[in-house]
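Undergrad: Sharing a sequence plus its predicted fold:
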Amino acid sequence: MHKYLPILDWGRTYDRQALSNDLIAAVIVTIMLIPQSLAYALLAGLPPEAGIYASIAPILLYAIFGTSRALAVGPVAVVSLLTASAVAQVAEQGTAGYAVAALTLAFLSGGFLVLLGVLRLGFLANFLSHPVIAGFITASGILIATSQLKHILGIGAGGHTLPEMLGAIFSHLDETNWITLLIGVTATAFLFWVRKGLKPALKRLGTPALLTDIAAKAGPVAAVVVTTLAVWAFDLGAHGVRIVGEVPQSLPPFTLPGLSPDLLGKLLVPAILISVIGFVESVSVAQTLAAKKRQRIDPDQELIGLGAANLGAAFTGGYPVTGGFARSVVNFDAGAETPAAGAFTAIGLAIAAVALTPLVYFLPNATLAATIIVAVLSLVDFSILKKTWGYAKSDFIAVAATILLTLGLGVEAGVASGVGLSVLLHLYKTSRPHVAEVGLVPGTQHFRNINRHKVLTDPSLVTLRVDESLYFVNARFLEDLIQKRVTEGCAIRNVVLMFSAVNDVDFSALESLEAINHRLRDMGIGLHLSEVKGPVMDRLKLSHLLSDLNGEVFLSQYDAWQKLAPEAGRKLSAV
């Protein structure tokens, strides 16, 4: 049971010190999450209470099933954007069908994650390369910030791609509500200052570290309080300032996702994308924080923990959730010792849902939009383009294409294209594996690339070091390379394939090796293998290659050199 219920592990050693640290962390994170949850629900196109609901049951369930001691689960910007994009395709915002579709999306996502966890298929998330993730998050940050400009301006504008959003905003600029604009710009500037300047200012005044952290995290709460009071005191709602309005004063209700085949079919692919994106983001944060305390997480159990959290959201009025970077870092920095900190945070949010929701009636949407903009702009990182351009052009292509496609076609098309492009680039790179012709380093038993080092070679012997596993994509490339090399010099008597870096040989590659063997035999050239790894040798023994081999299999390349390279024929290569 410990494997599937990590709470049984850390719960046994839970003590008063851990309780104290978890309570302090919960207070800080709760203060941060109240305005953030309302804002992310707005981003997802849902009523503000959905953000609070999605932050209660999911946190409790993750505390039971998750393995990270510091990960804070709930609504996040990117998943909220993906939710809005997916649900808008099946229902109109503001309708009951929209809310049901959001519940269904969480249900499908949770079920998919739990299935992956039970089958221990967490490795599938590795198909999303870091450059693609970085490009997608950067583009998503731009889309999210742009989507909130309509609330800052107080206008009605839609769209799911950057051109659509910008076009809609410019076409409605003449409808700008100047009071809303003032509130939005002021709140945004204040929140940027809180993020960058408040903590240093308080430290200069000698404020205790704990109070400094709480004050810095409570910046959005201050913005909410001040702008809400301003709207109430001056009756700005009557002047066109859009407000949150009435929020139900209750604990999360019991809800049921829609289970019609048509709805499930339409949301299945978006749910899978949300699951994979959410898991990659969550597990990256969890591993980073765990490493700082020399702890470890189990990726497959994390799938179950996140799946349970999403299933909890589906049945308690929420929408898809995952581990958030910002809230998790805050939770960690605040001293959270165990997932119990998340449970205490859920209790705090439940109290807020019951007692504080009437206080946000006059909260302007512009303030929530400012909260979102400030949060997501930290996700935008164009430096990844410069880094990948200087290191690997193929990764640059993947990043740039993901950014452009996400901005131009929408988040689902962007991430799907990014994954497809990553796989294609990987296949392309492995289809042309690095194969080096090597020679003996004088005075040693080591072999190095003849184009990089001064090494001994022999005209009658060609040794090729294959630096990639052989499979159907690159098997023909090796055939062509050997054919080209042996036709360049008629003095060649033997070819040795150095397999020190080959971890696998599939059936297509086996057939290519057999073809190479027959071709070289017809040319009077011996084919030999050296330094073949045990698992590869076991696989080759199941075939006819070794019995038909027009040569030998050597334990080391040096053994092959001693037998196949006559002393008189050796010469020193020029670099």
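TA: Looks like it came in fine.
Undergrad: contacts and neighbour counts: CA atoms only from here.
TA: Will do.
Undergrad: how long is stretch 385-399 end to end?
TA: The first and last residues of stretch 385-399 sit 7 Å apart, counting by Cα to Cα, to the nearest Å.
Undergrad: can you pull the buried residues of that stretch?
TA: Judged by neighbour count (16 or more other Cα atoms under 10 Å), stretch 385-399 contains these buried residues: 385, 388-389, 394-399.
Undergrad: try stretch 238-254
TA: 241-245, 247, 250-252.
Undergrad: Take the residues you listed and lay them out in CSV including distance to Ala308 and secondary structure.
TA: Shown next, in CSV, are the buried residues of stretch 238-254 (distance: Cα to Cα, whole Å; DSSP: H, G, I helix; E, B strand; the rest coil):
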residue, distance to Ala308, secondary structure
Val241, 39, coil
Arg242, 36, coil
Ile243, 33, strand
Val244, 30, coil
Gly245, 32, coil
Val247, 26, coil
Ser250, 23, coil
Leu251, 19, coil
Pro252, 16, coil
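Undergrad: Comparison target, given below:
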Amino acid sequence: MSRLTHRLRSLLAPRALPSYDRNAFTADLVAATVVTALLIPQALAYALLAGMPPETGLYASMLPLLAYAIFGRSRTLAVGPFAVVSIMTAAAAGHVSAQTDIDSVTAAITLALLSGAILIAMGALRLGFLINFLSRPVIYGFIAASGVLIAASQFGRLLGVQASGQTLWAIARALWQEHDAVQPKTVLLAGACLAWLIVTRRYLASALSRLGIPSAGARLLGRTGPILLVLATTAASAAFDLHAQGIATVGTVTAGLPALSLPLPPLASLTYLWLPALLISIVTFAESVSMAQTLAGPRNERIAPNRELVGLGSANIASALSGAFPVSASLSRSVVNDEAGARTRAAGALTAIGVALSALFFMPMLAYLPLVTLSSIIVVAIQSLLSPSSFFSAWRYCRPDGFAWLATFGVTLVLGVSGGLMTGVALSLVIYIYRTSKPHYAVVGLMPNSEHFRNVRRHGVQTAEHLTILRIDESLYFGNARFFEQVVDEIRASQPELTDLVLMCPAVNFIDYSALESLELISDKLGQHGVRLHLAEVKGPVMDRLQQTAFLKSMTGGVFLSTYDAWRTLQR
């Protein structure tokens, strides 16, 4: 217990910023200004996507950013509301509110608290390595399907009707049932908003470059389309009273900073929320660490997964204290933060200050903001989540990985985000077990004029009728132990002259108890047929374990330091 406490304290200890001077502050301030302009409309939109009041999107963009700046590690990762996590929050909170008397806002706050606690616990237990068991095709398939669901969930607001659902079929059915209530003026405004966002996203930066603005500045200004749209549609709504003409607006928004409180989740909610909180934690960690590592490469920055777990967990707990919903890292904002020249995590803290100032002084203006504007921002923003090229790349390179992408994508659309992610995790494990249950092996021979051994099917090598060298290209465990028994049986049956069999073990990193028993059985069977079993190139840790057993003493053959030693000895 004391070791765990010490580990948790070391992870929670704030990391000092690198030498911070005026130049670094200026760079961070510029980056924070740009990210704040991008974050405010996204925060409002993702709050509605999560089924929360719009101001909670801003609450989720204040203290969480400060918490990550203190406890996180990445210098440019932009933490805050994230589309995929928001839709997972809406699904889980809606399910709880339908099954219990707990309102969806309380459920969302509880999700943030639970997710933060899970992430910090994983960091304290050094479970960052678990991310390696969630394959990239599964992550890509889940994110792509989530993007489709997010876009589909906004069609109701774009058409001016009430239509919701957690699966693609449910959303489509709700839209069909409301097709007679479509508002033409809302559709017209939605078309204009989408056109503006698409055009500015694709062409504004290049147009600014042609006007002589440096490319870096043009790229950053090219991302201001959403904030310009918010300003324009809010002004138009106030001037022409769009709400009276049937176009829904945000309405009254609470101005000011969040009222901090320690949420005490109802015990009844934990039964329904622990699994969604775990899934949100997995998505948060997987996406955030992937982004952090991608951005850290050009900077030669080192990312510690366990440290990131604590930083992200602290951000989610801070969001719960603010009365907001779970947060994660955003790819678009992180890229903008990096391109804008952020040097340290102080950029995130400065962004939080910018959002806080906006919440204090500009909230009343947001009452006139059309909801269709926020939905348009969401639909265009999720284009980066849709990556069909990742499926085709995975399918061409490895069919099981392509199938995992496609299966995760399809199940997420049919069952929703929680069912899709659980299916993806299960598929990752199944694929891993399948691959390691029938690993690659090769009968090898000596390359002429060398001490190297290669596959007899690929190279012209020297072999001997009475000697077979079998190279094992995987660790031995319960999942493949029986498979190697069958392989050895087939080799012995096909070579009646065989007197010695060498297991070449350079790729064997461990041998579990099931595999040990299989080796003992293989040695006994070979001995009954007059064949000796030998080992070569056994790694030190594996040999240490084998020496603690009786296997080496009962084995019919010997142990050789190198395969060439075994070849020379057994040839003589």
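TA: Sure thing, it's come through. Bear in mind that the values here come from a model prediction, so they are computed numbers and not experimental data.
Undergrad: Among the buried residues of stretch 385-399 of the first structure, name the ones in helices.
TA: With helices taken from DSSP state H, the overlap with those comprises 385, 388-389, 394-399.
Undergrad: Read off where the longest helix belonging to the first structure ends up in the second structure.
TA: For the first structure, the helix with the greatest residue count under DSSP H is helix 261-292. Aligning helix 261-292 of the first structure against the second structure (TM-score structural alignment) gives residues 267-298.
Undergrad: can you check stretch 545-557 of the first structure too?
TA: Taking TM-score structural alignment, stretch 545-557 of the first structure hits residues 551-563 over in the second structure.
Undergrad: how far does the matching stretch stretch from start to finish?
TA: 20 Å.
Undergrad: likewise stretch 355-364 of the first structure?
TA: 19 Å.
Undergrad: With stretch 293-303 of the first structure instead?
TA: Taking Cα to Cα, stretch 293-303 of the first structure runs 22 Å from one end to the other.
Undergrad: So Ala201 of the first structure belongs to a helix, correct?
TA: Yes - assessed by DSSP: H, G, I helix; E, B strand; the rest coil, Ala201 of the first structure belongs to a helix.
Undergrad: Show me what it lines up with in the second structure.
TA: In the second structure, Ala201 of the first structure lands on Ala207 (TM-score structural alignment).
Undergrad: ok so, going back, show me what counts as buried in the match of helix 261-292 of the first structure.
TA: 269-270, 272-293, 295-296.
Undergrad: what about the strands in the second structure?
TA: Here the second structure has its strands, by DSSP state E, at 79-80, 328-329, 441-446, 453-455, 467-472, 500-504, 532-536, 559-560.
Undergrad: looking at those strands, which is closest to Leu360 of the second structure?
TA: When the strands of the second structure are compared by Cα to Cα, strand 79-80 sits nearest Leu360 of the second structure, at 18.6 Å.
Undergrad: To what extent does that closest one diverge from the first structure after superposition?
TA: Compared with the first structure after the fit, strand 79-80 of the second structure shows a mean deviation of 0.5 Å (mean Cα distance after the TM-score superposition for the first structure).
Undergrad: helices or strands next to that strand in the packing?
TA: If contacts are counted by 3 or more Cα pairs under 8 Å, 6 or more residues apart in numbering; DSSP states H and E, strand 79-80 of the second structure sits against helix 63-71, strand 328-329.
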